[in-house]
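Visitor: sequence and predicted structure, then a few things I'm wondering about:
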Amino acid sequence: MQLIEKYNIPVPRYTSYPTVPYWNSTSFSEEQFKAGIRDTEEGISLYIHLPFCESLCTYCGCNKYITVNHGYESPYIDTLLKEWQLYRALFKYPPKIREVHLGGGTPTFFSASHLSHLLQAIFSSCEIMPDAAMSFEGHPNNTTLEHLQTLYALGFRRLSLGIQDFDPVVQKVINRVQPFCTVEKVVREARRIGYTSINFDLIYGLPLQTSESISSTITQVMQLYPERIAFYSYAHVPWIKGNGQRLFSEKDLPKDAAKRALYELGRSMLQEYFYEEIGMDHFALPDDELNLARQNGSLHRNFMGYTVTHTSLLIGLGVSAISDTGHAYAQNEKQLALYRQRVQEGNLPLFRGHILSREDRLLRQHIEELMCYHETRWYKVPECLPRLEEMEREGLVYIEPGRLTVTEKGTPFIRNICMAFDAHLWRNLPQKTLFSSGI
């Protein structure tokens, strides 16, 4: 109880280091960023942000546009293809694609024919590697058989469905009503077609959520037995996301120990069904690639989350998408009109960026190792070591010469442990709330 109260403070999720609020955009150089867009034998990762949704899910913190006007589809895809051509011109040879992920928003807001046009146009100027990993996010209410068949024919084998909670009361308050039978239909069709990996996103800490709703949800999930489960903490950040997260009262949210108890309940149930915990918030069956990657040391974490493939170049297409060259980050314009305008003018639609220093790259490695494997090693004692000594006394970490290991007791506080390494944050402590709470 005391540890939960102590460490339930605003803390980054560390999908990158430095975290976006600490990027130094004033010294960002677009030319240095472009220099990292290069031919590589290992292949590249491609993230495509498709931001439109027909309705607002009130828990959502993604960059999205709410509309029922599907007339946005074609112009947006035309802009994506123009943006891709700007990147394609930076390569001497056809780039090798090793990983593709369609995120949102709701990618299945777009028709199957529009998605096919987008992807075929991109793929026609690339080489698709034999082991390419392709995945997309789908909304159970609008992921059609045509979506599944079309994307499968293009090489997609992984599907991620946003479930969150099956309890009707919770679904209503978060404006995400999708009955079990709808999800079941999509899953069974995907497996019949040949999809080999299905992920369910679940969230704990949602308004009006109880131990009974968590237990019932996971019991229903187990009827479909997805290969992977992402079991996220609800991030309540209305100061960032506006009125969408103010459609319910603060008193409706489980807090601190009560919220953590929901996670522990879900975690124990998943382990009873033989799921193994991966990094932070993720679970996978023993023979799933994600679990095998953790065991053989090839698990990585980037802006797309946990991945079994590692590429030094990630290109993000679309409004608000983030690219990573290994030595630089760049984020696209977050406003749709500005994004389209910049692309139409023939410019990369970059909004901000950061050139990583040598220290940044070293600390990024430590944080990624902690997030993937719960341990990290060093040759030179890091300056953060004094910040970890109290955590060691509390039994959260074990420190030995050249190595730090997160204990089982410390696993719930992995974000706090990573924050000890965050030199940018400690040198410039925020004067206002920037991040969601750690628990």
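Guide: Arrived safely. This is a predicted model, so every value here is computed, not measured.
Visitor: going forward, measure contacts between C-alpha atoms and count neighbours the same way
Guide: Will do.
Visitor: in the host helix or strand of residue 341, what's buried?
Guide: Taking DSSP states H and E as the criterion, residue 341 maps to helix 336-344. The neighbour-count check on helix 336-344 (16 or more other C-alpha atoms under 10 Å) flags 336, 338, 339, 340, 342, 343 as buried.
Visitor: packing partners of it?
Guide: On a contact count with 3 or more C-alpha pairs under 8 Å, 6 or more residues apart in numbering; DSSP states H and E, helix 336-344 meets helix 73-88.
Visitor: redo that, cut-off 10 Å
Guide: With contacts defined as 3 or more C-alpha pairs under 10 Å, 6 or more residues apart in numbering; DSSP states H and E, helix 336-344 has these neighbours: helix 73-88, strand 328-332, strand 350-355.
Visitor: quick one: closest of those to residue 313.
Guide: For residue 313, the closest of the helices and strands packed on helix 336-344 is strand 328-332, at 9.8 Å, according to C-alpha to C-alpha.
Visitor: second structure for comparison follows:
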Amino acid sequence: MKTVSPRLLQKYNVPAPRYTSYPTVPLWADDLNENGWIGLMKKAYEDFGPTEGVTLYIHLPYCESLCTYCGCNKRITKNHAVETPYITSILNEWDAYLKIIDDQPKLAGIHLGGGTPTFFSPESLKELLSFILESSVLMSNAELSFEGHPNNTTREHLQTLFDLGFKRVSYGIQDFDLAVQKAIHRIQPFERVKEATEVAREIGYDSVNFDLIYGLPHQTLETIENTFKQVSLLKPDRIAFYSYAHLPAAFPAQKSFEQFLPLESEKRVLYEKGKVQLAAMGYHEIGMDHFALSNDPLYAAKENKTLHRNFMGYTTSPSKILIGLGNSSISDVYYAYAQNTKEIDLYKEQISLKHFAISKGHIMSKEDIETRELILNLICNQKATWNFCYYSLLGKKNWDKLKVFKEEGLIEFDSKGIEVFEAGLPFIRNICMVFDLRMQEKEEAKFGFSKAI
């Protein structure tokens, strides 16, 4: 089993952004007001909307119980009376975007995330989505997907969403070992996951994704092996195999199990073990944390160099416009980013007052746009051309860092561009940081990123 050099692992396992955006959220300039957002959103749709459409991310934040590993924005409640007022706020927010676009927007995709989207009843989800779909034009290649908890994703959920056009479901599995599940407070038996997967396929879903995590408490090589043996019995079309991000200062519930976490050196071995098993099962590595079977569109996009990355991870959608609806959701309209307020009640109040609920934002400079393109090309395609004068902008310190990566056999670069070798893939976030001039202007340590490896 090929493993990462312990020396390089120790050297580069430092806090680093995941680069679902550039600049990364903690480094936004916070220079965006509501009028500016409306203007840039309108410009983006005029420039890209008619050809590429709009992708929607809808944040549904409620969960009935707390998964202690979770770093998402969520609210724990068993009170389902919260569903209707929250959906009303989302529909009002979407209506405000319709007024900006001043037309029926073309939709390239919808993704429901959370929280637990299947906390909401099928009837509530149908009410929400029917309005959005009726007020839009769904593109022929649109992809509609949602995140489901195996324990509460019912046949009715799956059928209702399928009837609305959803063809991909992503189940949060994390790990099948009972000791791990107990530690992270997410107990879901294999038989329940099997049922949720088989029902989705029976109804007609053409893509099932499993989210798995390495670095969780009580995980060992044996438990990882057993988990993937069970995964192989269900053979999901895609697998996201994430590194657990331990940030107890931000998420105090993580303190409950931190004494049972694997050592950092052990954590990478867990990933390598899982990666070997995935390859043996026929999965291809797409990029950071993502794997897909040969017949999956994500693999085709990887091979065709059309892979894209945004706040939802790797995607086949070419859309440059991502609108986030709901509390804490993030929008990316190419010329600017905006994030809604994280607090649910404040979000609903601001929407009710006919304002966008934006809490922070960032207007992209020309340098930002070109740096983002370079970083996305590295993360998606492992190569990029210099798209502006990096020779003067990077400075000697950063060129020296690139030279070290080259000497270590991780990359190659010349006057035209840069390529990341297979040996450099575990360190792709570290390599991208060389081009992150905004972060270098600040104190890197204060932003609370998870470790790179």
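Guide: Sure, I can see it. Note that the coordinates shown come from a computational prediction; the quantities given were computed from them, not determined experimentally.
Visitor: mean deviation of the helix holding residue 341 of the first structure from the second structure?
Guide: Its matched residues in the second structure lie on average 0.6 Å from helix 336-344 of the first structure after superposition (mean C-alpha distance after the TM-score superposition for the first structure).
Visitor: now stretch 299-317 of the first structure: which residue numbers in the second structure?
Guide: Aligned using TM-score structural alignment, stretch 299-317 of the first structure spans residues 307-325 in the second structure.
Visitor: how much space between the corresponding residue of the first structure for residue 161 of the second structure and residue 128 of the first structure?
Guide: Alignment note (TM-score structural alignment): residue 161 of the second structure maps to residue 151 of the first structure. For residue 151 of the first structure, the distance to residue 128 of the first structure equals 14 Å [C-alpha to C-alpha, to the nearest Å].
Visitor: please apply the same query to residue 186 of the first structure.
Guide: From residue 186 of the first structure to residue 128 of the first structure the distance is 27 Å (C-alpha to C-alpha).
Visitor: more neighbours, those two?
Guide: residue 186 (22 against 19; other C-alpha atoms under 10 Å).
Visitor: residue range for the longest strand seen in the first structure in the second structure?
Guide: As assigned by DSSP state E, the longest strand anywhere in the first structure is strand 127-138. Alignment of strand 127-138 of the first structure against the second structure: residues 137-148, by TM-score structural alignment.
Visitor: distance from that stretch to the first structure after superposition?
Guide: Mean deviation for stretch 137-148 of the second structure: 0.7 Å (mean C-alpha distance after the TM-score superposition for the first structure).
Visitor: just give me the match in the second structure for residue 407 of the first structure.
Guide: Match for residue 407 of the first structure (TM-score structural alignment): residue 421.
Visitor: burial of that match, as a residue count?
Guide: Residue 421 of the second structure has 16 nearby residues by other C-alpha under 10 Å.
Visitor: ok, it touching residue 382?
Guide: Yes. Counting by C-alpha atoms under 10 Å, residue 421 of the second structure does reach residue 382; the two are 7.4 Å apart.
Visitor: common neighbours of these two, please.
Guide: Listed contacts common to residue 421 of the second structure and residue 382 are 411, 428; contacts here mean C-alpha atoms under 10 Å, 6 or more residues apart in numbering.
Visitor: determine which residue in the second structure is aligned with residue 365 of the first structure, please.
Guide: In the second structure, the residue paired with residue 365 of the first structure is residue 373, using TM-score structural alignment.
Visitor: repeat for residue 257 of the first structure
Guide: In the second structure, the residue paired with residue 257 of the first structure according to TM-score structural alignment is residue 265.
Visitor: look at residue 205 of the second structure and give its secondary structure.
Guide: Secondary structure assignment for residue 205 of the second structure (DSSP: H, G, I helix; E, B strand; the rest coil): coil.
Visitor: can you name the residues that contact it?
Guide: Applying C-alpha under 10 Å, 6+ apart to residue 205 of the second structure gives the contacts 145, 158, 159, 162, 165, 166, 167, 168, 169, 197, 198, 199.
Visitor: ranking by neighbours, what's the top pick from these?
Guide: residue 169 (27 neighbours).
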